[in-house]
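In: From the sequence below, what's the structure:
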Amino acid sequence: MVQKIQSLVMDAIDNKHDRQGIKTKLSEVTKELKDLETKSRIMKEENVKLQKELKVMNGSVNDNKNMTLEKIKTLNESQIITVESNRRKIKNLENDVKNKSLNLKNNDRAITTEIEVLRDEINEMNATLQGSIDIARRVKKTEDMLKSILVPFNETLENVRLDVNELKWISSKVLSKNCWDILRKYPTLLGRDGLYTVFVASEEKLVYCDMSTDGGGWTAIQRREDGSTYFYRNWREYKKGFGDPSKNYWIGNDAVFELTKNKDQELRVQLQSFDGAEAYAQYYIFYVGDEVSKYNLTVSGFSGTGGDSLTYPHNGMKHKRSR
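Out: Down below sits the predicted model:
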């Protein structure tokens, strides 16, 4: 019986981290103690009964002279020793159970204290985590605010930079020779088609620059968007140029000679029909002679999608005089 109770106590100790398990084991130990008390009461009753039997036997000894007094005394002492031994065992067992119960209670209190400490640590960690989340949210909000400020600022800064470059070009004392020279000096003008001033034949001339097509830098020597400008002109008008560069114009034969006289230039003819279809013809060698040569045309190296209508029969031809 003692070993069984000890086993129950040890099981309860081993399961100290399981509070429900501890309560279950304590219940089992308590039940065993009650059973032990019941058995102890039964043993006490048996001892009382034995004492009565001893008295009966003593009466019988007095009546029966055949049983000696020494034998009765020995029997009585033997029974008393047995009872006393059982009492000591029961007492020791009760003390042991009490000690185990006390240890279990102490362990239960220790576990409860440890659980409280862990709960406090968890609460502290949750508070720290919530604080980190709040900080992350504030950082994200600040980043969004900075982005909302920086994006328009960067766009404005880029526009200002483009405008400054354009102003530098406009205010430059040394004007560019053609649109390619302008784009080379100010790359930020790429894609910004429009009117620019170039230095041609010792004078400033307003021309249209295509800063988008095939890398940009094309100086438009002729533009025809509609039929509002009359192109059947005389020699003098074709020599100097005519029209509005923003819409319909001819740059002038003298200007074409100046633009092409130092090295071979490329010529690109960009066509667009009324229904929006596009085609082009490009020539890798193009230059025009001076007025003495009657603006003799040299053109070759065709490529493109619009067909070659210039190399033959116009290559080598001179400008014809008109009225």
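In: make it CA atoms for all contacts and neighbour counts henceforth
Out: Will do.
In: if you skip the residues just before and after it, what's nearest to His13?
Out: Slight slip there: residue 13 is Ile, not His. With sequence-adjacent residues excluded and distances taken as C-alpha to C-alpha, 6 or more residues apart in numbering, Ile13 is closest to Leu104, at 6.7 Å.
In: For the one you found, which three-state class applies?
Out: Classification of Leu104 by DSSP: H, G, I helix; E, B strand; the rest coil places it in helix.
In: wait, it sits on Ala12?
Out: Yes. Leu104 is within contact range of Ala12, at 7.5 Å (criterion: C-alpha atoms under 8 Å).
In: Neighbour count: the two, which is higher?
Out: Using other C-alpha atoms under 10 Å as the criterion, Leu104 and Ala12 rank with Ala12 on top: 25 against 21.
In: Proceed likewise with the subsequent sequence, for comparison:
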Amino acid sequence: MAELRNSNRRLQALQRQNKDVEDALERFNDQLARLNDGGANSKTPGDLEGGQNERFEMIERKLNSISRILYNSISHMRNNNDELKSLKNDVAAIGNNTWKILSQYQNILDKEISNTGLMELKNRFNRHALVDHCLNSTVDRPKNCLDLHRKGKPSGVYKIYPSNHKDGFMVLCEMSDGGGWTVIQNRYDGSQNFFLGWNEYKHGFGNLGGEFWLGLDNIYHLTGQEVNELFIELLDNTSTRKFARYSAFSIGSEVEGYPLKLLGGYSGDAEDSLIYHAGSRFSTKDKDQDEWDEGSCPRSHGGGWWYKACDTSNLNGRYLVGEVPDSFQYQGMYWAGFRGPQYSLKQSRMMVRPKDNDIS
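Out: Okay, the predicted model is just below:
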């Protein structure tokens, strides 16, 4: 930016110098005209003889003055041409450097964007660490199911107190598969309707003893302050079981639209059918935040989900079970990598757990 400002100042100086040259040339033309007029007015030999010497001296002085003006003008023009050439080279060099800097910045920005979710989690965790310590200093209250697992608690329903949530809420803890998992979604018989609105998906619905959705607000409190893993279990109508596991998972706040903000390293045998939705905001039938301009994903495909335009998975879709006709494609509870969008799965369970290197 400093180089551009310097070049701009130099260009303005050149413009002023060119104006001076134009003024000098104009004065030169005026004086030539006056000399011509003077010669034309000396009509008789007597007039020439009477003031010949004086007129010659005047003409010589004017010619000398004109020569100096012309010399200075030519010098300025040469200098200006050199300056303009130099300025063009400088501008070209600045343009090349600016392009290189912008390219480097874009590469850095791409890397930063991929790490934004993780950085925000770290900052939030640091901000709430002291608050969390104060809330749990007098009573030993579990923050999550992992705390309960470390105390030897079995699978079951418990009340937990995540960071920045002093009132706490009830959850279903699963202590198998390494233990410490908090179940955020559970479906297995179709008894609970999942084609509901924003308010229900925000606060949660169903029964922790049966089918349920824990609630976006609760999921945010679980995953918004520290890095969590995500574990998804799937079962088809032939009792074939598949799973998908992600090393990092986090959603944003309601103000942000509860986006799927962080989704890290996939492993499992169900194939990765969630990565397409990374970064997408949550949508319901009465709050459409998807990227499909021609329609509404939650209305067309049924159920609330992190729709993009529209989906490669929808575990909150309609409970249809088994193969579905073309007219119901993408509308069932499906996972593209396991049976595809023309098959509605029998069971689905989503669980989160704080990232901990001491457990597997």
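In: what's the TM between chain one and chain two?
Out: Here the TM-score for the pair of chains, by TM-score structural alignment, normalised by the length of the first structure, is 0.43; 146 aligned residues with a C-alpha RMSD of 1.6 Å.
In: who touches both of Leu104 and Ala12 of the first structure?
Out: The contact sets of Leu104 of the first structure and Ala12 overlap at Ile22 (C-alpha atoms under 8 Å, 6 or more residues apart in numbering).
In: thinking again about what came up before, distance check, the residue nearest to Ile13 of the first structure against Ser27 of the first structure.
Out: Remark: distance between Leu104 of the first structure and Ser27 of the first structure (C-alpha to C-alpha, to the nearest Å) = 12 Å.
In: Also Leu54 of the first structure?
Out: Applying C-alpha to C-alpha to Leu54 of the first structure and Ser27 of the first structure gives a distance of 40 Å.
In: ditto for Tyr312 of the first structure
Out: Per C-alpha to C-alpha, Tyr312 of the first structure is found 116 Å from Ser27 of the first structure.
In: counting contacts, what elements does the lengthiest strand in the second structure pack onto?
Out: Using DSSP state E to define each element, the second structure has its longest strand at strand 241-251. Using 3 or more C-alpha pairs under 8 Å, 6 or more residues apart in numbering; DSSP states H and E, the elements in contact with strand 241-251 of the second structure are helix 216-223, strand 228-235, strand 260-263, strand 266-268.
In: Swap in 6 Å and give it another go.
Out: Of the remaining helices and strands, those touching strand 241-251 of the second structure by 3 or more C-alpha pairs under 6 Å, 6 or more residues apart in numbering; DSSP states H and E are strand 228-235, strand 260-263, strand 266-268.
In: Go ahead and flag the most central residue of the first structure.
Out: In the first structure, the centroid-proximal residue (C-alpha atoms, centre = their mean) is Lys140; its distance is 12.0 Å.
In: Going by residue numbers, what spans are strands in the stretch 101-250 of the second structure?
Out: 156-160, 169-174, 181-187, 205-206, 212-213, 228-235, 241-251 (DSSP state E, counting those that start in this stretch).
In: Nearest to Met58 of the second structure, out of the ones you listed?
Out: Checking the strands of the stretch 101-250 of the second structure against Met58 of the second structure by C-alpha to C-alpha gives strand 241-251 as the closest, at 91.5 Å.
In: Show me which residues of the closest one are buried.
Out: Applying a neighbour-count criterion of 16 or more other C-alpha atoms under 10 Å, the buried positions in strand 241-251 of the second structure are Lys242, Phe243, Ala244, Arg245, Tyr246, Ser247, Ala248, Phe249, Ser250, Ile251.
In: Closest to Tyr343 of the second structure out of the residues you listed?
Out: Lys242 (14.4 Å).
In: so which helix or strand takes in the residue nearest to the centre of the first structure?
Out: If you go by DSSP states H and E, Lys140 of the first structure is part of helix 69-171.
In: Kindly report the same for Arg78 of the second structure.
Out: helix 52-135.
In: which secondary structure elements does that helix contact?
Out: So helix 52-135 of the second structure, by 3+ C-alpha pairs under 6 Å, 6+ apart, packs with no helix or strand.
In: Between strand 228-235 and that helix, find me the angle.
Out: Our comparison of helix 52-135 of the second structure with strand 228-235, counting by axes from the mean of the first three to the mean of the last three C-alpha atoms, to 10 degrees, yields an angle of 70 degrees.
In: Leu54 and Ser27 of the first structure: who's more crowded?
Out: In this view Leu54 of the first structure and Ser27 are compared by other C-alpha under 10 Å, and Leu54 has more residues nearby, 16 against 13.
In: Distance check, the more buried one against Lys91 of the first structure.
Out: Following C-alpha to C-alpha, the distance that separates Leu54 of the first structure from Lys91 of the first structure is 25 Å.
In: Kindly report the same for Arg119 of the first structure.
Out: Between Arg119 of the first structure and Lys91 of the first structure the distance is 42 Å, computed by C-alpha to C-alpha.
In: try Val48 of the first structure
Out: Distance of Val48 of the first structure to Lys91 of the first structure, computed by C-alpha to C-alpha: 18 Å.
In: what's the distance between Asn53 of the second structure and Cys134 of the second structure?
Out: Taken as C-alpha to C-alpha, the span from Asn53 of the second structure to Cys134 of the second structure is 108 Å.
In: now Leu14 of the second structure
Out: 68 Å.
In: pull the longest strand from the first structure.
Out: What stands out as the longest strand in the first structure, according to DSSP E, is strand 278-288.
In: Taking strand 278-288 as reference, get the angle to the helix or strand just after that strand.
Out: Using DSSP H and E, the helix or strand that follows strand 278-288 of the first structure in sequence is strand 297-304. Calculated by the same axes, to 10 degrees, strand 297-304 of the first structure forms an angle of 150 degrees with strand 278-288.
In: list the buried ones in strand 297-304 of the first structure?
Out: Here strand 297-304 of the first structure shows Leu297, Thr298, Val299, Ser300, Phe302 as buried, counting by 16+ other C-alpha under 10 Å.
In: that older thread, check the helices and strands packed on strand 241-251 of the second structure for me and report the most buried one.
Out: strand 260-263 (a mean of 24; mean count of other C-alpha atoms under 10 Å).
In: Output the contacting helices and strands for that one.
Out: Using 3+ C-alpha pairs under 6 Å, 6+ apart: strand 260-263 of the second structure touches strand 241-251.
In: downstream neighbour of the helix or strand Asn8 of the second structure falls within in the secondary structure list?
Out: Using DSSP H and E, Asn8 of the second structure sits in helix 2-41. With elements assigned by DSSP H and E, the helix or strand that comes after helix 2-41 of the second structure is helix 45-50.
In: need the strands for the stretch 201-323 of the first structure, in chain order.
Out: So, for the stretch 201-323 of the first structure - with DSSP E, counting those that start in this stretch - the strands run 203-210, 218-220, 222-223, 242-243, 249-250, 265-272, 278-288, 297-304.
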